[in-house]
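Undergrad: coordinates for the following, if possible.
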Amino acid sequence: LVLSRRALEAPIDTTLFADILYSMHEFDRLVDRLLSGVITTLTDVDGLTGLLNRTAMERDLEKELAHFQRSGRPFTVAMIDADLFKRVNDEFGHGFGDVVLETLADRFVESLRPRDRVYRYGGEEFLVLLPETPLESALPVLERLRRRASERTISDGSQAVRQSVSIGAAEIGREESVEVVVARSDQALYRAKQAGRDRVELDHGS
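TA: Next up, the predicted model:
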């Protein structure tokens, strides 16, 4: 490849260069998750965060329910919400809001055990599946995730925030469906937000 002197001396488009580097980073992250088995097909992937999406979540929850019915070993579902996220979008813009969600997704993956799964539920909400894990055993895992979410600021190089999360969790009951345990974890999440946010609330059922 021969380049003219004029081409070599031409100014570099720094914006384009930054976009290329970002795309390479996102591709590397996606490949890492494919190789680790966290995701098995690109149709399972949320386009923004690289996490498993809601389609994969629904399939995995039904599989885990069937396993629970055979083995008797319960699982826990946790709903996560980025606290006051609308303020982030309003103050810093949706582009920076996307950076916050991407960073939270990475921190969630780093905080969980290898067998756990985290999904983009929608908007600023996420769902965590903790297989063969009763509610009380899930608590220290979820507390670690909550702490790590906000222990460091999130920055795009020009602005930064410290983003906390609220978490609600519920253990599957013997006669419950997937929809019921997800609804109970969502109710626990609501209580966590009402109680001041940046906390984990457990739903122990009836």
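Undergrad: make it CA atoms for all contacts and neighbour counts henceforth
TA: Will do.
Undergrad: now the helices for this structure?
TA: Taking DSSP state H to define them, one finds helices in the chain at 5-9, 14-36, 54-71, 85-92, 94-111, 135-150, 178-194.
Undergrad: I'd like those laid out as a markdown table, including mean neighbour count.
TA: Shown next, in a markdown table, are the helices of the chain (neighbours: other C-alpha atoms under 10 Å):
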| stretch | mean neighbour count |
| --- | --- |
| helix 5-9 | 8 |
| helix 14-36 | 12 |
| helix 54-71 | 15 |
| helix 85-92 | 14 |
| helix 94-111 | 18 |
| helix 135-150 | 18 |
| helix 178-194 | 20 |
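Undergrad: closest to residue 165 out of these?
TA: helix 135-150 (6.2 Å; C-alpha to C-alpha).
Undergrad: got the angle between the closest one and helix 94-111?
TA: Interaxial angle, helix 135-150 versus helix 94-111 (axes from the mean of the first three to the mean of the last three C-alpha atoms, to 10 degrees): 140 degrees.
Undergrad: ok, back up a step: what's the closest of the helices of the chain to residue 169?
TA: With C-alpha to C-alpha, the closest approach to residue 169 among the helices of the chain belongs to helix 178-194: 4.5 Å.
Undergrad: let's see this one next, to set against the first:
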Amino acid sequence: MRGIETIEQDLLAVQTEDARAKAVANERYQYALTLIGILLLGLSAWATILVRRALAAEAETRRMLQRTASSDEMTGLSNRRGFMDALHRSVARSSDGRKELAYAIFDIDRFKSINDTYGHAAGDAVIAEVARRAVATFRARDLVGRIGGEEFGVILPAANQAEAMEACARMRAAIEAEPIMIDGKSIGVTVSVGVSQLHREETVESLMARADHALYEAKNSGRNVVRLAA
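TA: Now for the predicted structure:
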């Protein structure tokens, strides 16, 4: 009997040990699965971060390319392409007459003389400073763009004739107020300005042509003045 009991005890011990081994193995297996799950979650989160960073970098690259395509390198203003796109959008929003819109064009008086006297580098510096002073005088909602060599355009949304004329007169005075210092040389600079108010259902071409004519009148009347288009 004792022999049988001993055998049974041995079998029970073996079964118990086997059960413990299986439990340990199962615990280790579950632990390994948990680690793998955590690792996969971590990799997934990191992959998500990398994808988001890549998408953000791509979007920023697109924005930079768009800014480069529509910005003037010398002044930081909108170039002619960017400015014209904005003007077309503004006119489209205001052509029904329910929203007022004014457009102005101005250029630097006797700019060729500045270039001939002080050199092209000084001329470029004058253009950049005129741009800076112009932007500083207009409202944040107004858009100033460089649309030619020494020629600039301004979009003034929600501005009537009186407001547009006042804003342009303020800009003209700010540019004339102090000479521009270039390499120790004092250069007096003035601008002439033409302003047009958008008529109901008027085209961009007509709006610009009327402002151009007003600018021509400003030049012919002695320069350094603001003229309103008919």
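Undergrad: can you redo the helices of structure 1 as a markdown table with distance to residue 159 of structure 1?
TA: Formatted as a markdown table, the helices of structure 1 follow (distance: least, C-alpha to C-alpha, whole Å):
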| stretch | distance to residue 159 of structure 1 |
| --- | --- |
| helix 5-9 | 32 |
| helix 14-36 | 17 |
| helix 54-71 | 30 |
| helix 85-92 | 8 |
| helix 94-111 | 8 |
| helix 135-150 | 16 |
| helix 178-194 | 26 |
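Undergrad: for residue 156 of structure 1, find the nearest of those helices.
TA: Closest among those, using C-alpha to C-alpha: helix 94-111, at 7.1 Å.
Undergrad: what range in structure 2 matches the closest one?
TA: Alignment note (TM-score structural alignment): helix 94-111 of structure 1 is matched to residues 120-137 of structure 2.
Undergrad: so what touches the matching stretch?
TA: Contact with stretch 120-137 of structure 2 is made by 74-75, 77, 111, 114-115, 144, 150, 167, 170-171, 174-175, 180, 182, as judged by C-alpha atoms under 8 Å, 6 or more residues apart in numbering.
Undergrad: ok, of those, which one's closest to residue 215 of structure 2?
TA: Using C-alpha to C-alpha, residue 150 comes nearest to residue 215 of structure 2 of the contacts of stretch 120-137 of structure 2, at 13.4 Å.
Undergrad: picking that back up, how much does the match of helix 94-111 of structure 1 stray from structure 1?
TA: Mean deviation of stretch 120-137 of structure 2 relative to structure 1 after superposition (mean C-alpha distance after the TM-score superposition for structure 1): 0.4 Å.
Undergrad: coming back round to it: closest to residue 200 of structure 2 among the contacts of stretch 120-137 of structure 2?
TA: residue 167 (22.2 Å).
Undergrad: wait, that closest one touches residue 138, no?
TA: Yes. The pair residue 167 of structure 2 and residue 138 qualifies as a contact (C-alpha atoms under 8 Å) at a distance of 6.5 Å.
Undergrad: so what does residue 223 of structure 2 match up with in structure 1?
TA: Under the alignment defined by TM-score structural alignment, residue 223 of structure 2 corresponds to residue 197 in structure 1.
Undergrad: can you check residue 147 of structure 2 too?
TA: Using TM-score structural alignment, residue 147 of structure 2 lines up with residue 121 in structure 1.
Undergrad: go on, residue 57 of structure 2?
TA: That one, residue 57 of structure 2, aligns with nothing by TM-score structural alignment.
Undergrad: check which helix or strand residue 57 of structure 2 maps to.
TA: Per DSSP states H and E: residue 57 of structure 2 is located in helix 2-70.
Undergrad: tilt between that helix and helix 80-94?
TA: 90 degrees.
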